[in-house]
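> Just a sequence and a predicted model for now, questions to come.
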Amino acid sequence: MNFSFYTASKIVLKNGAIDEIEQHIGHLGKNFLLVIDPAFYKTPVMDKITKQIDELGAGFAVFSDVQGEPTVELVDEVYDFAMKNGCDAVVSLGGGSNIDVGKAVAALITNGAPVIDYLEVVGKGKKVVNEPAPFIAIPTTAGTGSEVTKNAVVGSKTAGFKRSMRDDKMVATVAIVDPVLTIGCPAKVTASSGIDAMTHLIEAYITFRATPVSDALAIKGIELAGKYLQRAYENGEDLEAREGMAAASLIGGMAFANSGLGAAHGVGMAMGIRYHLSHGEACGIALPHVVKLNADVAGEKLDKVGEALTGKRFAEEGEGTQAAIKFLFDLNKAIGVQPDYKFLKVPKEDIPEIAKGSLGTSMTSNPKEMDVDSLIDFLQDIL
């Protein structure tokens, strides 16, 4: 029962919250860096933000060229842009990539660049000593939960890695979650981000580092994602479904930031890097297989996962777990996520390297202890 819990200093979830951001950020800075998703650049949403900042008497500089997942070069470029423009606070509007860039830059503003010095495993072990600049996260997708996590995932295409800059100080000052902003999200992105949220929730719930607080959050989030993900995918204008998934994603971020993740994220990270799959899709493919993998050590909790997903109560041990596995395979099929990785036609000789790449920070909390040999056995069935 000994645990700590970290999350954003303030969380606002409200339809139309983008219209009221001035009341949440007015005291946080005099010159804001706005990291704006290109899809929202020079749109009414961006206009609302800049108008409110103007009315506060503050300045701003806009960076709107985050393309794909963050790289070390991009983060350093945005940091240089922020310093050149004298920015003392950061607002990120967009998906997980935009939020991670802003989160990392907020820490670099007060601690110095380059970002690679802070990255786990590949960096120099440099710590975030000084409090980051105030950071406001406004997600436009429902999946990563990055608005309430304490790490920023940064990669390198040339070196072939994705690692985290991580510190408890990096949690957002304010997370503003407006489900209305997700209405325009394409179906494919809704699917990949949504199944990422589901993976966060289930892995956070069954990890050996789970706490009573993360459990309470995760099981509610699993219920919401089970109810609303397919609906949001099938009808992007369904505001109730969008709201439900925004809440599920937020809750998932809060949960896994404090309890860790498991093998679906370890394998998903390795597959995503090697075969250029989106992060959510790569993790979502692995999820039902990882539930099977962990069934013998996390069966009691997985029975509850099955009940949360289906809304049913099961009398016999293991029935809920089997219901969860079926639900997840059926859900993936309904939202266009592959049942396994076999469509990639991965050469068998690549499997040991994928197994090695799967081990690391993303799966250190998996309930079943895994090593390279056991991962090779697991991967042979799904590759």
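Structure received.
> alpha carbons only for contacts and neighbour counts from here, please
Noted.
> And for residue 55, the neighbour number?
11 (other Cα atoms under 10 Å).
> I should have written residue 51 there, sorry.
With other Cα under 10 Å as criterion, residue 51 counts 12.
> next one: residue 328
24.
> With adjacent residues omitted, what lies nearest to it?
residue 288 (5.8 Å; Cα to Cα, 6 or more residues apart in numbering).
> Name the helix or strand for the one you found, please.
helix 279-294 (DSSP states H and E).
> which strands and helices sit next to that helix?
helix 187-206, helix 263-275, helix 319-334 (3 or more Cα pairs under 8 Å, 6 or more residues apart in numbering; DSSP states H and E).
> buried ones in the helix or strand that comes right after the longest one?
Meaning helix 187-206. For helix 187-206, the following helix or strand on the C-terminal side (DSSP H and E) is helix 212-234. Buried residues in helix 212-234, counting neighbours by 16 or more other Cα atoms under 10 Å, are found at 214-215, 217-234.
> quick check: angle from the helix or strand just after helix 212-234 to helix 187-206?
Next helix or strand after helix 212-234 toward the C-terminus (DSSP H and E): helix 239-259. Counting by axes from the mean of the first three to the mean of the last three Cα atoms, to 10 degrees, helix 239-259 lies at 40 degrees to helix 187-206.
> other SSEs contacting helix 239-259?
Counting contacts by 3+ Cα pairs under 8 Å, 6+ apart, helix 239-259 packs against helix 187-206, helix 212-234.
> Could you figure out how far that helix is turned away from helix 212-234?
Going by the same axes, to 10 degrees, helix 239-259 makes 150 degrees with helix 212-234.
> With adjacent residues omitted, what lies nearest to residue 196?
residue 280 (4.4 Å).
> can you tell me which residues contact the one you found?
143, 192, 193, 194, 195, 196, 268 (Cα atoms under 8 Å, 6 or more residues apart in numbering).
> got another, please set it beside the one above:
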Amino acid sequence: MDEGLVRRLTPAVIGVLVRRGAGFAAAEDAVQDALVEALRAWPDDPPRDPKGWLVTVAWRKFLDGARAESSRRQREERVLEWPAPTPGREADDTLALYFLCAHPSLTPASAVALTLRAVGGLTTRQIAQAYLVPEATMAQRISRAKRTVSDVRLDRPGDVATVLRVLYLVFNEGYSGDVDLAAEAIRLTRQLTTMTDHEEVAGLLALMLLHHARRPARTRADGSLVPLAEQDRTRWDTEIIAEGVDVLQHALARQRIGEFQAQAAIAALHADALTAAETDWVQIVEWYDELVRLTDSPVARLNRAVAVGEADGPRAGLAALAELDGSLPRHSAVAAYLHERDGDTVVAARLYSEAARLASNAAERDHLTRQAARLNATS
């Protein structure tokens, strides 16, 4: 059975069942049951209309379950008269699932898991492997999320910003297990761009593409991190960069700038420089100013301090950094970098060591530890 086809069809089939009147949890369970039946039937007798086959079987599975509960008999009779699905509704159904899976009542982790399961069509095992948790733990998380949204009515426009944040969380998980979550996030965001004419959806897609294009150069053979300034830019994927820039330019032309477009513009300026020395830091600072205006994000302010340090010198960067809360993640690492650029290697080494102790993952911790050791060896 074509796994890619199944993953593309799953959200549309769930959407049809939800539109017919099934609760989300019951619809998702029915579609999973239909997929199990497809595994048995399709190899010997592949359907001419895979989506229609799945809708028919899943709907039958749902009705079988509904009949077992007398409290559902009235709704069952009502939805039996629902018209057959039409091709024009597929995008609407899937878009509704995006909004449902990113419902504000869910935690970010639950929203991501539910999106990957219902919209992405991944199995619980695949999602658990990607997040390095036991399958049973992930199954419980998904079950709780399904129960939370089971009675949510999709009678109002969803929040695009929430959907985009969930997709960006998926993208930032990168790669674990047998599922490349960065590639999966790009696939889902591409799908979303075909369903909604929203410049920030395009902005997020551009941002993902521009970051993903640098992926081959981000780590060494031993798995250690390579800072942006030291990356071999010949390993960046120029076709993906070109696509990201094109998507971004079309979004910016609408003159309704949002945070993902601003972040993508910064990534595009990095991608445009043939060498680190040729980076247009002045323009990057201007985009960080725009991003801070849009979000007032402490993380954006922290990254802006780095850009100011490159554009106007390390002391200007340290002055910008001094205005921020020292407990911010990566604050010590940024301070270490700026102090090193200012020639104060003793303070820089101490701050690199402090940043290593606070690092949230092993690769970053190892990189910062090596930076501290390098400076200590020369002092």
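Nice, I can see it. All figures in this text were calculated on a predicted structure; none of them were measured in a lab.
> Mind checking the TM-score on these two?
Scored by TM-score structural alignment, normalised by the length of structure 2, the superposition of the two chains gives a TM-score of 0.34; 213 aligned residues with a Cα RMSD of 7.0 Å.
> Among the contacts of residue 280 of structure 1, which one lies nearest to residue 329 of structure 1?
Residue 329 of structure 1 lies nearest to residue 195 out of these, by Cα to Cα, at 11.3 Å.
> ok, back up a step: out of the contacts of residue 280 of structure 1, who's nearest residue 306 of structure 1?
residue 195 (15.8 Å).
> OK, contacts around the closest one?
Contact analysis of residue 195 of structure 1 by Cα under 8 Å, 6+ apart lists 143, 229, 280, 281, 283, 284, 332.
> Check the gap between it and residue 308 of structure 1 for me.
16 Å (Cα to Cα, to the nearest Å).
> Repeat that for residue 103 of structure 1.
In terms of Cα to Cα, residue 103 of structure 1 sits 32 Å off from residue 308 of structure 1.
> who's more crowded, those two?
For residue 103 of structure 1 versus residue 308, neighbours defined as other Cα under 10 Å are more numerous around residue 103 (33 against 22).
> Following the host helix or strand of the more buried one in sequence, what is the next regular element?
In this structure, residue 103 of structure 1 sits in helix 96-111 according to DSSP H and E. Proceeding N to C from helix 96-111 of structure 1, the next assigned helix or strand is strand 135-139, under DSSP H and E.
> That following strand vs helix 239-259, what angle?
Taking the same axes, to 10 degrees, one finds strand 135-139 of structure 1 and helix 239-259 inclined to each other by 140 degrees.
> on contacts alone, who are the packing partners of strand 135-139 of structure 1?
strand 89-94, helix 96-111, strand 174-177.
> Which secondary structure elements does the helix or strand just after it sit against?
Later in the chain than strand 135-139 of structure 1, the nearest helix or strand by DSSP H and E is strand 151-156. Counting contacts by 3+ Cα pairs under 8 Å, 6+ apart, strand 151-156 of structure 1 is packed against helix 72-84, helix 96-111, strand 161-166.
> Let me know which of those is tucked in deepest.
Of these, the one with the most neighbours on average (mean count of other Cα atoms under 10 Å) is helix 96-111, at a mean of 27.
> Tell me how far the closest residue to residue 292 of structure 2 other than its chain neighbours lies from residue 165 of structure 2.
Spatial nearest neighbour of residue 292 of structure 2, chain neighbours left out: residue 300 (6.0 Å); criterion: Cα to Cα, 6+ apart. Residue 300 of structure 2 is 15 Å from residue 165 of structure 2, where distance means Cα to Cα.
> still on that earlier bit, show me what the helix holding residue 103 of structure 1 is packed against.
Going by 3+ Cα pairs under 8 Å, 6+ apart, helix 96-111 of structure 1 lies up against strand 31-36, helix 72-84, strand 89-94, strand 135-139, strand 151-156.
> what angle do the first one and helix 72-84 make?
Following the same axes, to 10 degrees, one obtains 150 degrees for the angle between strand 31-36 of structure 1 and helix 72-84.
> Buried residues, the next helix or strand after strand 31-36 of structure 1. List them.
Following strand 31-36 of structure 1 in sequence order, the next helix or strand is helix 44-55 (DSSP H and E). Residues of helix 44-55 of structure 1 classed as buried by neighbour count (16+ other Cα under 10 Å): 46, 48, 49, 50, 52, 53.
> give the contact list for the nearest residue to residue 345 of structure 2 once chain neighbours are set aside.
Take residue 345 of structure 2 and drop its neighbours on the chain: the residue closest to it by Cα to Cα, 6+ apart is residue 375, 6.3 Å away. Residues in contact with residue 375 of structure 2, defined by Cα under 8 Å, 6+ apart, are 345, 346, 348, 349.
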